[in-house]
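>>> Could you work out the structure for the sequence below:
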Amino acid sequence: MARCYSGEMAAKHPLPSLWLISDARNDAGLEAALARLPKASGLIYRHYHLPLPQRRARFAVLARAARAKGHRVVLAGSMAQARAWGADGAYGAARVIGRGGKGLRLATVHGLREMAQAARCDAILLSPVFPTRSHPDGKTLGPLRFHLMAARACVPVIALGGMDRARARALRWPRWAAIDGLV
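You can find the predicted model right below:
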């Protein structure tokens, strides 16, 4: 396992416990979902389906709605792109979001190798915990494997994959994210 990082960014700026992840399938309900989230939650903006000009315009609309509720806004992409768009940080594979500069780094992790690569990030999104609508028959971690892997993480872990409020309670995990489970 890689050497652990102190997580300076997470310490200076508290990490939200609840994250809404944008996607083509939940776009129509995002503004309402952002308004319902507890204050100081987070939005991870993906919207990979949109051409760049429309993606950036939709980001601006959702970022305003999120910030009006005190939410953190993270952009799927590089840290340089996140800074250019005015996001609080970047989301993606650890090798894509990079190490330099300021901003919250949320790395997507599916196994121990990616977890080691993300040791210098501020948090990881460990997935998939449960079956998802997009991959209903895909291989999942399940609660036991999720907890075993999370115990090895050097940074805070956010559960992702088939998550909703009931599953978060059953998993007994303080931080989680959802695409469909919050809209």
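>>> only C-alpha atoms for contact and neighbour calcs from this point on.
OK.
>>> how about the helices in this structure?
Secondary structure of the chain by DSSP state H: the helices cover 8-12, 30-36, 52-68, 79-85, 94-97, 112-117, 142-151, 165-171.
>>> could I get these as a markdown table with mean neighbour count?
Formatted as a markdown table, the helices of the chain follow (neighbours: other Cα atoms under 10 Å):
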| stretch | mean neighbour count |
| --- | --- |
| helix 8-12 | 13 |
| helix 30-36 | 16 |
| helix 52-68 | 16 |
| helix 79-85 | 18 |
| helix 94-97 | 18 |
| helix 112-117 | 18 |
| helix 142-151 | 15 |
| helix 165-171 | 14 |
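>>> which stretch among these comes nearest Ile21?
helix 30-36 (9.2 Å; Cα to Cα).
>>> Report the distance from the closest one to the chain centre.
Averaging C-alpha positions (Cα atoms, centre = their mean, to the nearest Å) puts helix 30-36 16 Å from its chain's average.
>>> Residues contacting it, please?
Helix 30-36 has contacts (Cα atoms under 8 Å, 6 or more residues apart in numbering) with Leu20, Ser22, Leu43, Leu62, Ala65, Ala66, Lys69, Leu182, Val183.
>>> Then stretch 128-148?
His110, Leu126, Ser127, Ala159, Leu160, Gly161, Gly162, Met163, Leu171.
>>> who touches Asp164 in this structure?
By Cα under 8 Å, 6+ apart, the residues touching Asp164 are Ala178, Asp180, Gly181, Leu182.
>>> which ones among these are found in strands?
When DSSP state E defines the strands, the subset of the contacts of Asp164 inside them is Ala178.
>>> For the contacts of Asp164, give me a markdown table that also has distance to Leu52 and neighbour count.
Converted to a markdown table, these look like this (distance: Cα to Cα, whole Å; neighbours: other Cα atoms under 10 Å):
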| residue | distance to Leu52 | neighbour count |
| --- | --- | --- |
| Ala178 | 24 | 22 |
| Asp180 | 23 | 20 |
| Gly181 | 26 | 17 |
| Leu182 | 25 | 21 |
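>>> Could you also give me the structure for this next sequence, so I can compare it with the first?
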Amino acid sequence: MNLPAGYSDDARTLWNAATALNRAAAAVSPGAAWLPPLLFFTDPDRTPRPWETAARLPVGSAVVYRAFGAAEAVQTGERLRETTATAGVRLLIGLDAELAETVGADGLHLPERAAHRAVEIRSARPQWLLTAAWHGAETTPDGLDALVLSPVFAAGGVSASRPPLGAERFQILARGAGRPVYALGGIDATNAGRIGGACGLAGVDAIRTAFDAPSQIRT
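Next up is the predicted model:
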């Protein structure tokens, strides 16, 4: 789906790269067609008003709300649920299944340390979309729809201390994972086209900046 008028050049570049990856992944693994091409990860410091970005995301994208124990988690989650439902965007909650139930989310994103819980969660909520962080371990837990591998490029946030994989290493790991893999970490409009083997793109700052920015139509 092409973006309508009003989006920045960077937003179009990211969306086009994400949807191209998703189509290529679906050709190999039909189940990947059900996955959102673009995942917007929230962060308490870097995305203080995530519902504003969520409202601008293309239909079919997803937001991953990471509350990190915030006191206002329910209020923010409910605001994101209302926004994403209106925008045709799915909502995942980071780790907290109770919060996901409360706000009526579409699934969970698990940190790597909790990925083993996927089978149990899948049994209780078979309709949920389940993703988990992954950093290239040889084995991956069952029950997950997709993995999120990072950092592909030098990144901020929790990935800042990890050395970047690079596009080539990412592709090797993704193709050997046995399930769809999202690319996360340092990805923006300048390097999104270098990604191969992913089912879509994920990000924090780059997605917020691109989709909050006004259109850069030249006259």
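>>> care to give me the TM-score?
The TM-score (TM-score structural alignment, normalised by the length of the first structure) is 0.82; 170 aligned residues with a Cα RMSD of 2.3 Å.
>>> Now a PyMOL select for only the buried ones of the contacts of stretch 128-148 of the first structure.
Entered in PyMOL, the line below selects the buried ones among the contacts of stretch 128-148 of the first structure, by 16 or more other Cα atoms under 10 Å:
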select buried, resi 110+126+127+159+160+161+162+163+171
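>>> Nearest to Leu104 of the first structure among the helices of the first structure would be which one?
helix 8-12 (6.3 Å).
>>> Nearest residue to Leu110 of the second structure in space, ignoring adjacent ones along the chain?
Ala132 (4.4 Å; Cα to Cα, 6 or more residues apart in numbering).
>>> Please report how far that neighbour lies from Pro180 of the second structure.
Using Cα to Cα, to the nearest Å, Ala132 of the second structure is found at 11 Å from Pro180 of the second structure.
>>> what's the overlap in contacts for these two?
Ala146, Leu147.
>>> before we move on, the earlier item: and the contacts of stretch 128-148 of the first structure, which is closest to Ala150 of the first structure?
For the contacts of stretch 128-148 of the first structure, the residue nearest Ala150 of the first structure by Cα to Cα is Leu126; the value is 7.7 Å.
>>> from memory the closest one sits against Ile158, does it?
Yes: with contacts counted by Cα atoms under 8 Å, Leu126 of the first structure reaches Ile158, the gap being 6.1 Å.
>>> Alignment lookup: the residue nearest to Leu110 of the second structure to the first structure.
Under the alignment (TM-score structural alignment), Ala132 of the second structure pairs with Ala107 of the first structure.
>>> so who does that match touch?
Counting by Cα under 8 Å, 6+ apart, the residues that Ala107 of the first structure touches are Tyr91, Gly92, Ala93, Ala94, Ile97, Ala118, Cys121, Ala123, Ile124, Leu125.
>>> if you skip the residues just before and after it, what's nearest to Ala76 of the first structure?
Nearest to Ala76 of the first structure is Tyr91, by Cα to Cα, 6+ apart, at 4.4 Å.
>>> That neighbour touches Gly77, doesn't it?
Yes: the pair Tyr91 of the first structure and Gly77 qualifies as a contact (Cα under 8 Å) at a distance of 6.0 Å.
>>> Show me whatever sits in contact with both of these two.
Ile97.
>>> who's more crowded, the two?
Set Tyr91 of the first structure next to Gly77 and count neighbours by other Cα atoms under 10 Å: Tyr91 wins out with 26 against 18.
>>> Per the alignment, that one pairs with which residue of the second structure?
Checking TM-score structural alignment: Tyr91 of the first structure goes with His109.
>>> how close does its match get to Ala146 of the second structure?
Note on His109 of the second structure: its distance to Ala146 of the second structure, by Cα to Cα, is 10 Å.
>>> Could you do Ala62 of the second structure as well?
For Ala62 of the second structure, the distance to Ala146 of the second structure - Cα to Cα - is 13 Å.
>>> Repeat that for Val89 of the second structure.
17 Å.
>>> Please tell me I have it right and Ala119 of the first structure contacts Ala153.
Yes: between Ala119 of the first structure and Ala153 a contact is recorded at 7.5 Å, counting by Cα under 8 Å.
>>> Show me which of those two is the more surrounded one.
Neighbours per residue (other Cα under 10 Å) separate Ala119 of the first structure from Ala153, with Ala119 holding more: 23 against 20.
>>> circling back to that earlier point, quick one: which of the contacts of helix 30-36 of the first structure is nearest to Leu50 of the first structure?
Nearest to Leu50 of the first structure among those, with distances taken as Cα to Cα, is Ser22, at 11.8 Å.
>>> Give me the nearest residue to the spatially most central residue of the second structure, chain neighbours excluded.
The centroid of the second structure falls nearest to Leu39 when counting by Cα atoms, centre = their mean (2.3 Å). Distances taken as Cα to Cα, 6+ apart place Ala202 nearest to Leu39 of the second structure, at 4.5 Å, with adjacent residues excluded.
>>> so who does the one you found touch?
Contacts of Ala202 of the second structure (Cα under 8 Å, 6+ apart): Leu38, Leu39, Phe40, Phe41, Val148, Tyr182, Ala183, Leu184, Gly185, Ile187.
>>> so what corresponds to the fifth one in the first structure?
The criterion is TM-score structural alignment: under it, Val148 of the second structure has Leu125 as its aligned partner in the first structure.
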